[in-house]
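**Student:** Sequence and predicted model, in that order:
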Amino acid sequence: MNHAFRPARDFHMAAVNAGRVLAFHKDRVVVKATRASAVLPGPDELTSAGLAAHTRLRLGTIQGQAYSGWALSHEPDLPEGYALAGLRSLFGGMDEADFQMAGYALQLLNWVADNRFCGRCGTAMNLAEGDRALVCGACRHTIYPRISPAIIVAITAGKRLLLARSGRFPRKRMFSVIAGYVEPGETLEDCVRREIREEVGLTVRHIRYFGSQAWPFSGSLMVGFTAEHAGGQIQLDGEEILEADWFAPDRLPEIPGKISIARQLIDWFVDNH
């Protein structure tokens, strides 16, 4: 997130009537298309266009620019010059702060939609006063936005990089680095070792932190590592991983786009080998 971001004290919209709006229908956001880039609309523009939202969240500011997130009630019939666009398609095509706030808004709107009722007593949840949370109207059970930690790791063996093809998208030929969610009670380093062992049957050494990335599409915090192959031959689990192999930097298969930390890890390998 932009270092100048100042999150709102709570998500209530009462005091917000200006700024930029992240108006989502499912996983697509309303933008104004210009020759140079995609631009976020203001609340008056959306209201004039007749767009109805069942959820509105005050998000915060970046350098004094206010942002709010809207979940639209239905797919809108947009005026000329406006469009619904997926976040991946907007990478590099809109203001960086707007793009980061779009990811933040999508994650929060999904969190609100997934927690409409209290998990303890079944009563409707409400936006908390003075806190970035949801609170039960009956038992006062309070929940905060969920972040699911996951590791992602580039495994090298000399001048080769391990890349694998996921079973989640069996028709795609894209290869990427190994990734997986952290289990309760598990350290990040233990998760690196376990995921590699489970998915491709290898052991690793020299696990080093690389960087991290918020991934709003799954509500994850991706924590990146590099590691060196220590032993074992590739043995596929046959479920999560359909193919895996070692690749030289000049012989890479189809790989993820530059929006992801997976691509950053692969680019790091290429740049250093």
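**Tutor:** Alright, I've got the coordinates. The structure displayed is predicted, hence computed values, not measured ones.
**Student:** going forward, measure contacts between C-alpha atoms and count neighbours the same way
**Tutor:** Fine.
**Student:** So for this protein, the centremost residue is which one?
**Tutor:** For the chain, the residue nearest the mean C-alpha position is Trp215 (1.8 Å; CA atoms, centre = their mean).
**Student:** Tell me the secondary structure at Ile266.
**Tutor:** With DSSP: H, G, I helix; E, B strand; the rest coil as the basis, Ile266 sits in helix.
**Student:** pretty sure it contacts Ile155?
**Tutor:** No - look at Ile266 against Ile155 with CA atoms under 8 Å: they stay out of range, at 9.9 Å.
**Student:** what about those two, which has more around it?
**Tutor:** Ile155 (28 against 23; other CA atoms under 10 Å).
**Student:** Find the nearest non-adjacent residue to that one, please.
**Tutor:** Once flanking residues are discounted, Ile155 sits nearest to Ala227: 4.9 Å by CA to CA, 6 or more residues apart in numbering.
**Student:** name the element that neighbour belongs to?
**Tutor:** Following DSSP states H and E, one finds Ala227 within strand 220-231.
**Student:** can you give me the helices for the protein?
**Tutor:** In the chain, the segments counted as helices under DSSP state H are 43-48, 87-90, 96-114, 188-200, 261-272.
**Student:** hmm, who's touching the second one?
**Tutor:** Judged by CA atoms under 8 Å, 6 or more residues apart in numbering, the contacts made with helix 87-90 from elsewhere in the structure are Asp27, Arg28, Val29, Ala38, Phe99, Ala102, Gly103, Ile259.
**Student:** Next, format the residues you listed as a markdown table and append distance to Pro253 and neighbour count.
**Tutor:** What follows is those, written out as a markdown table (distance: CA to CA, whole Å; neighbours: other CA atoms under 10 Å):
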| residue | distance to Pro253 | neighbour count |
| --- | --- | --- |
| Asp27 | 28 | 17 |
| Arg28 | 29 | 19 |
| Val29 | 31 | 24 |
| Ala38 | 31 | 21 |
| Phe99 | 28 | 22 |
| Ala102 | 30 | 25 |
| Gly103 | 28 | 19 |
| Ile259 | 18 | 16 |
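**Student:** before we go on, here's another structure to hold up against the first:
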Amino acid sequence: MIKHSISLPKERLGYWFIVNKGRLYLTTDGQVPHGTLTSLTIATQPEQICWLGDYQQQPCYLLVDHDQISDDSFWHSARSLLAHSEALFELAARALQVALFLQTHRFCGQCGSAMHLVHWELAALCNKCGHRCYPRIAPCVLVGITRPGQILLARSTRHKPGFYSILAGFVESAETLEQAAVREVKEEVGVDITNLVYVGSQPWPFPHSLMTGFTAEYQQGDIVCQPNEIAEAAWFDLTNLPEVPPKETLSGRIIRQLQQKHLNNR
């Protein structure tokens, strides 16, 4: 197993990102626990504590909890923090991704020996063969496509009826973000795009993605949905949108930026 320990005074104040099977422990009022290590009411194992960063000038720690969950009401998706604080959501995203890294890199994938966390960077090292691993990050592209007065939205087969978003897909090996954006749009809905513009990025811990957002203009082609991926897709008036992702998400922000741009140009 990965072994890692830090010098942590038990009475030092901090924020605790406690992770169990991809979910985050929050207090009864939906907050990240704050206090000392000894004040936590959940079981702790000091060798599984990792420093994540700082929030409001206080340290934040990851604690991976492997105990059997007896009350699901305290365990939540990291999405629940989006509406509270972007900084806390980013720390939660890091906590979930590091927890997954610890879980999936207990043994060397090259020789099968036990892995150990190094102390000068976030990496797992095999002392037997020297193989080193870093937390996996899967880049994903989001593309908001418009034509005069309209935006192209799609519903994934994984989403409920009536909920739409912009197109998304993972970057493939030896592919640029721009190439991935063009390819994914063509594969998922069969249209060509032009004037691709980068907007921004957002870490997305489901389980270890980095979302990269773009806007683009429709060039040509009829909508043909990719089987097993896209349930339905259509052009929607920017003044009359269906249910879309919240503004705290990168996809939701892109949709609202395009909507506002349209309203400003009217």
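**Tutor:** Received the coordinates, thanks. Values in this document were obtained by computation on a predicted structure and should not be read as measured data.
**Student:** As CSV, the helices of the first structure with distance to Ser220 of the first structure would be great.
**Tutor:** Formatted as CSV, the helices of the first structure follow (distance: least, CA to CA, whole Å):
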stretch, distance to Ser220 of the first structure
helix 43-48, 29
helix 87-90, 15
helix 96-114, 9
helix 188-200, 14
helix 261-272, 12
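**Student:** Quick check: which of the ones you listed is nearest to His54 of the first structure?
**Tutor:** helix 96-114 (10.1 Å; CA to CA).
**Student:** so what does that closest one touch, helix or strand wise?
**Tutor:** strand 20-25, strand 53-62, strand 65-72, helix 87-90 (3 or more CA pairs under 8 Å, 6 or more residues apart in numbering; DSSP states H and E).
**Student:** between those, which gets nearest to Leu242 of the first structure?
**Tutor:** Of all these, helix 87-90 sits nearest to Leu242 of the first structure, with 24.8 Å by CA to CA.
**Student:** What range does the closest one cover in the second structure?
**Tutor:** With TM-score structural alignment applied, helix 87-90 of the first structure matches the range 78-81 in the second structure.
**Student:** can you check stretch 210-217 of the first structure too?
**Tutor:** The aligned range for stretch 210-217 of the first structure in the second structure is 199-206, by TM-score structural alignment.
**Student:** likewise stretch 149-163 of the first structure?
**Tutor:** With TM-score structural alignment as the criterion, stretch 149-163 of the first structure aligns to 139-153.
**Student:** what about the matching stretch, start to end distance?
**Tutor:** 21 Å (CA to CA, to the nearest Å).
**Student:** go on, stretch 153-160 of the second structure?
**Tutor:** 14 Å.
**Student:** gap between the aligned residue in the first structure for Asn20 of the second structure and Leu90 of the first structure?
**Tutor:** Using TM-score structural alignment, the partner of Asn20 of the second structure in the first structure is His25. Per CA to CA, His25 of the first structure is found 15 Å from Leu90 of the first structure.
**Student:** give me the number of residues near the counterpart of Ile261 of the first structure in the second structure?
**Tutor:** Aligned counterpart of Ile261 of the first structure in the second structure: Leu250 (TM-score structural alignment). Leu250 of the second structure is flanked by 22 other residues according to other CA under 10 Å.
**Student:** how far is stretch 203-221 of the second structure from where the chain is centred?
**Tutor:** Centroid displacement of stretch 203-221 of the second structure relative to its chain, using CA atoms, centre = their mean, to the nearest Å, is 12 Å.
**Student:** hmm, back to that, which strands or helices does the strand holding Ala227 of the first structure pack on?
**Tutor:** strand 148-157, strand 203-215, helix 261-272.
**Student:** Include distance to Gly130 of the first structure when you put those into a markdown table, please.
**Tutor:** Below are these laid out as a markdown table (distance: least, CA to CA, whole Å):
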| stretch | distance to Gly130 of the first structure |
| --- | --- |
| strand 148-157 | 24 |
| strand 203-215 | 25 |
| helix 261-272 | 34 |
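**Student:** Which one, of those, ends up nearest to Met13 of the first structure?
**Tutor:** strand 203-215 (24.6 Å).
**Student:** Flag every buried residue along the closest one.
**Tutor:** Thr203, Val204, Ile207, Phe210, Ala214, Trp215 (16 or more other CA atoms under 10 Å).
**Student:** Can you list the neighbours in contact with the match of stretch 210-217 of the first structure?
**Tutor:** Against stretch 199-206 of the second structure from outside (CA under 8 Å, 6+ apart): 78, 90, 93-94, 96-97, 209-215, 249-250, 254.
**Student:** now the contacts of helix 87-90 of the first structure in CSV, with distance to Pro184 of the first structure?
**Tutor:** Listed next are these as CSV, based on distance: CA to CA, whole Å:
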residue, distance to Pro184 of the first structure
Asp27, 28
Arg28, 32
Val29, 33
Ala38, 40
Phe99, 31
Ala102, 29
Gly103, 26
Ile259, 28
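**Student:** quick one: which of these is nearest to Tyr67 of the first structure?
**Tutor:** For the contacts of helix 87-90 of the first structure, the minimum distance to Tyr67 of the first structure (CA to CA) is 9.3 Å, reached by Ala102.
**Student:** Burial check on the nearest residue to Leu117 of the second structure once chain neighbours are set aside, number of neighbours?
**Tutor:** Spatially, and ignoring its direct neighbours in sequence, Leu117 of the second structure is nearest to Ala124 (4.5 Å; CA to CA, 6+ apart). Residues near Ala124 of the second structure, counting by other CA under 10 Å, number 27.
**Student:** these two touch, right, Ala124 of the second structure and Thr104?
**Tutor:** No - Ala124 of the second structure lies out of contact with Thr104 (CA under 8 Å); the separation is 10.5 Å.
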